[in-house]
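>>> pasting a predicted model and its sequence here:
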Amino acid sequence: MTHLRTLLLFVLGLAAAACSSPDQSPQGQAIPVRTITVAQADIDNVLELPGRVEPVRVAEVRARVTGIVQQRLYEEGTDVGQGQPLFRIDPAELRASYAQTQASLERAKATAANANAVVQRYRPLVEENAISGQEFDAAQAAAREANANVAQIQAQLKSASLQLGYTTVRAPIAGRAGRAAVTEGALVSQPEGTLMTRIEQVSPIYVSFSQSATEVLQIRRAIAAGELALSADDAVEVRLVFPDGTEYEIPGLIEFLDFTVDEATGTIELRAEFPNPDGLLLSGEFVNARIYAGKATDVIAIPQAAVTVADSGGTVMIVDKDGKAALRPIKLGRLVGDKWVVESGLQPGDRVIVSNLQKLQPGMPVQIANTPNGRAAAPAAPAAKAD
């Protein structure tokens, strides 16, 4: 029986040893932690919003004459210059119409010249009463009608020339030409305005996004109260992050802020302009925009990892005057990058714990393992050898 009792105590001792965690610190032993010392500073006021890339200008290239497409003169998806030929429409019918109008003009000019000559011959005769005034008036009327007919046909010839020129379809703006909407042999119509292709100007390029009207109002109030400082020229910088997490290297600037609130969403539209020399930003692409709306002055910001967020607000662990961990409730403001702005609950000089938080409980003694600026403490110098 004594042997059985000894064996049972031995097994229970092993089980207790197995259940104890090596991470648990012995009672009363200080846990090493890293801390930061709270201080007021100026930080970038960064807003992160989803945005969509849009071309600066879009031109729909449509048929201005009716005819059969003879040839596509550009390469789809390439950059084209303003005025560059894109399509050729069969000009044969319009050339014939132009030639016919030109012939009518020559005939009208001949008729007008003859009518004007009659007026010149009748002028001295009517002064000598060799012909009646009625005959002279009739000759003048005929000359005026002939001259008007010449002017009318000249206008028709100009219109025919324009129509003939429209058989070469040109780019109205410089930009990137899309897919052709028609092929060779297709009939295009001027009354219907047949779409032939689209051109988008993508350098520079726009990125549009929407911001809550409430947040825009808060920013304006912060600027008015001096809590938010803009640059000297009031320029608001924007940087883009692609869906894969990489950042677009060239920053842009806000160039448009709508003053109308969308009734359906309660947001205000903003737009930034970006250089796009290499065409990396594609029209219709979704990106994340980081808007640097000035600098928040004299604020307290602490690392996100140091904050525990709950429904009631945020809490942090600090080192109290006795060198022990203490729980401190805080009021959180905006999340800027990887830091929380703290509106209340912390004062300059407080030491916030940023490591080993999972091992801490309020009242546990801690050992600060870094210098006040947050860097790791230097190792102790080796002791001098005794003589």
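Noted; the coordinates are in hand.
>>> please count neighbours and contacts with C-alpha atoms only from this point.
Noted.
>>> how about the spatially closest residue to residue 181 that is not a sequence neighbour, secondary structure?
Computed as CA to CA, 6 or more residues apart in numbering, the closest residue to residue 181 that is not its neighbour in sequence is residue 196, at 4.8 Å. Under DSSP: H, G, I helix; E, B strand; the rest coil, the three-state class of residue 196 is strand.
>>> wait, isn't residue 196 in contact with residue 177?
No: between residue 196 and residue 177 no contact is recorded; they are 10.6 Å apart, counting by CA atoms under 8 Å.
>>> could you pull out the helices for the stretch 101-250 of the chain?
Along the stretch 101-250 of the chain, the stretches classed as helices by DSSP state H, counting those that start in this stretch are 133-165, 213-224.
>>> and these, which is most packed in?
Mean neighbours per residue, mean count of other CA atoms under 10 Å, is largest over these for helix 133-165, with a mean of 17.
>>> spit out the contact partners of the residue most central in space within the chain.
Closest to where the C-alpha atoms of the chain average out (CA atoms, centre = their mean) is residue 207, at 1.0 Å. Residues near residue 207 by CA atoms under 8 Å, 6 or more residues apart in numbering: 51, 52, 53, 54, 271, 272, 273, 274.
>>> ok, and here's another one to check against it:
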Amino acid sequence: MVLGAIAGLLVRSQHRTALATTTRVLSVPSVAVVSPKPSPAASGMPLPAEIKAWVETPIFSRVNGYLKRRYVDIGEDVVAGQLLAEIDTPEVRQEYARAQGQLVQAQAALGTAKQYSDRWALLVKSGSVSVQENADKQADYSLKAAAVESARAEVRRLEELLSFNRVTASFAGTITARNIDSGDLIVAAGGKELFHLAQTRKLRVFVQAPQGMALGFRPGQTAELTLQERPGRVFPAKVVRTAGVMASDSRTLLVELEVDNPKQEILAGSYAQARFTETNAEAALTLPGNTVLFGAEGPRVCVVKEDGKIEVRPVKLGRDFGQMIEVITGVGLKDRIVVNPSESFENGSTVSISEPPADSKKQ
């Protein structure tokens, strides 16, 4: 009987110990955790890009007149200095002829003044004329010489103006617009654009990068350019410079790239998608939206440390991608973040980690 009593006590003790252990285990909440992932922007998210010609310029006339002849049309490639059009300038020709006549008159008057100047210079030495009369002749000669120089300058000005009747290309490129035709009236001051010239064998690409990517750009960095009208094609581009500051209205950074276009397969003025393959993956991270606690203290997440203790950590949020939300600061790639954290969690709370739910795995 004594042995039976002892055996019964041992069994009851074991039951109590097992019950206490089970109670302690059940009192520790089980949580699912996820780790942050690189932001879509930092991991190669395509950004909208605007493509522009490497160099482009409108071409205007420097003289008034009528279009005598046009030599090029839209879509034609031209070389630097190539003649694009000729302008008939009858008024400038008349002014030039009059200026030439005035130069001849001024030169004749200068010759006469020179003779009188030389003669009076001799006569004043012999006392035949007064010093004042000689001074007047010398001054008249100087005035006539100045008049000749003025007439020459006017002739040179009109010669330069006449040369503008030849409209030429300022650099090699493609004519992208033509707004005149033979016989049209050409007005220099405030007149319309004659041609538009663009250099398109190399192109500039402009991208407005979001703040989360702003620190990940450097000159020489590579990118991939894709266009809707060129499905399956990828055009390599590289970063040449950035604006260096965020735009105050959009909080984006202007990034300029260049892309070679020897076959002119890309049209200037198009829109494209630019994917940067070497951006800084640490610039921003993302977490499922159901990992963030919102309250008076601001957004927070619960991080499970190595010892199974909770650390409630404040975070700074960025853009909302729907199920995922961008986290600018507060977490790292290796942190274990509690999914659907309880409001009762506080620093030092003990938890056990279970498998994350299926929807969290997909995220």
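Arrived safely. Just so we're clear, the structure is a prediction, and the values are computed from it rather than from any experiment.
>>> which one in the second structure is aligned with the residue nearest to residue 181 of the first structure?
Taking TM-score structural alignment as the criterion, the aligned counterpart of residue 196 of the first structure in the second structure is residue 194.
>>> wait, that match touches residue 179, no?
Yes: judged on CA under 8 Å, residue 194 of the second structure makes contact with residue 179 at a distance of 5.2 Å.
>>> neighbour count winner among the two?
Under the criterion of other CA atoms under 10 Å, the comparison of residue 194 of the second structure against residue 179 puts residue 194 first, with 19 against 12.
>>> next, find the distance separating the more buried one from residue 71 of the second structure.
Taking CA to CA, to the nearest Å as the criterion, residue 194 of the second structure is separated from residue 71 of the second structure by 12 Å.
>>> now do residue 95 of the second structure
Using CA to CA, residue 95 of the second structure is found at 27 Å from residue 71 of the second structure.
>>> just give me the closest of the contacts of residue 207 of the first structure to residue 110 of the first structure.
Ranked by distance to residue 110 of the first structure (CA to CA), those are led by residue 54 at 57.9 Å.
>>> contacts only, for the closest one.
Residue 54 of the first structure is in contact with 202, 205, 206, 207, 208, 282, 283, 284, 285, counting by CA under 8 Å, 6+ apart.
>>> gap between it and residue 36 of the first structure?
In this structure, residue 54 of the first structure and residue 36 of the first structure are separated by 44 Å, where distance is defined by CA to CA.
>>> correct me, but residue 355 of the second structure touches residue 34?
No: shown here, residue 355 of the second structure and residue 34 do not form a contact pair, counting by CA under 8 Å, at 9.5 Å.
>>> and the two? Which one has more around it.
Under the neighbour definition other CA under 10 Å, residue 355 of the second structure and residue 34 were set side by side, and residue 34 has more, 21 against 12.
>>> aligned to the more buried one, what sits in the first structure?
For residue 34 of the second structure, no equivalent position in the first structure is identified, counting by TM-score structural alignment.
>>> and if you look at the one 10 residues further on?
Residue pairing (TM-score structural alignment): residue 44 of the second structure is matched to residue 46 of the first structure.
>>> part of a strand, is its match?
Yes: secondary structure of residue 46 of the first structure, determined by three-state DSSP: located in a strand.
>>> what is the burial count for it?
The burial count assigned to residue 46 of the first structure is 20, neighbours taken as other CA under 10 Å.
>>> surely it is in contact with residue 334?
No: using CA under 8 Å, residue 46 of the first structure is not in contact with residue 334; the gap is 9.0 Å.
>>> scan the contacts of residue 54 of the first structure and report the most crowded one.
Once you tally neighbours by other CA under 10 Å, residue 207 ends up highest among these, having 29 neighbours.
>>> where do the strands of the stretch 101-250 of the second structure begin and end?
With DSSP state E, counting those that start in this stretch, the ranges of strands along the stretch 101-250 of the second structure come out as 166-168, 173-178, 185-186, 195-210, 222-226, 235-246.
>>> tell me the average deviation of the helix or strand following the last one from the first structure after fitting.
Secondary structure here is assigned by DSSP states H and E; on that basis, the next helix or strand after strand 235-246 of the second structure toward the C-terminus is strand 252-260. Strand 252-260 of the second structure, aligned to the first structure and superposed, deviates on average by 1.0 Å (mean CA distance after the TM-score superposition for the first structure).
>>> now the element after strand 252-260 of the second structure, going C-ward?
In the C-terminal direction, the helix or strand that comes right after strand 252-260 of the second structure (DSSP H and E) is strand 271-276.
>>> matching residues in the first structure for that next one?
Residues 286-291 of the first structure are matched to strand 271-276 of the second structure when aligned by TM-score structural alignment.
>>> on that earlier part again, could I get the strands of the stretch 101-250 of the second structure as TSV with distance to residue 10 of the second structure?
Formatted as TSV, the entries for the strands of the stretch 101-250 of the second structure read as follows, by distance: least, CA to CA, whole Å:
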stretch	distance to residue 10 of the second structure
strand 166-168	110
strand 173-178	99
strand 185-186	115
strand 195-210	69
strand 222-226	74
strand 235-246	75
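>>> who's in contact with the closest residue to residue 202 of the second structure other than its chain neighbours?
On the basis of CA to CA, 6+ apart, the spatially nearest residue to residue 202 of the second structure that is not a chain neighbour turns out to be residue 260, at 4.6 Å. Contacts for residue 260 of the second structure (CA under 8 Å, 6+ apart) come out as 201, 202, 203, 237.
>>> of those residues - the most surrounded one?
Of the contacts of residue 260 of the second structure, with other CA under 10 Å as the count, residue 203 tops at 24 neighbours.
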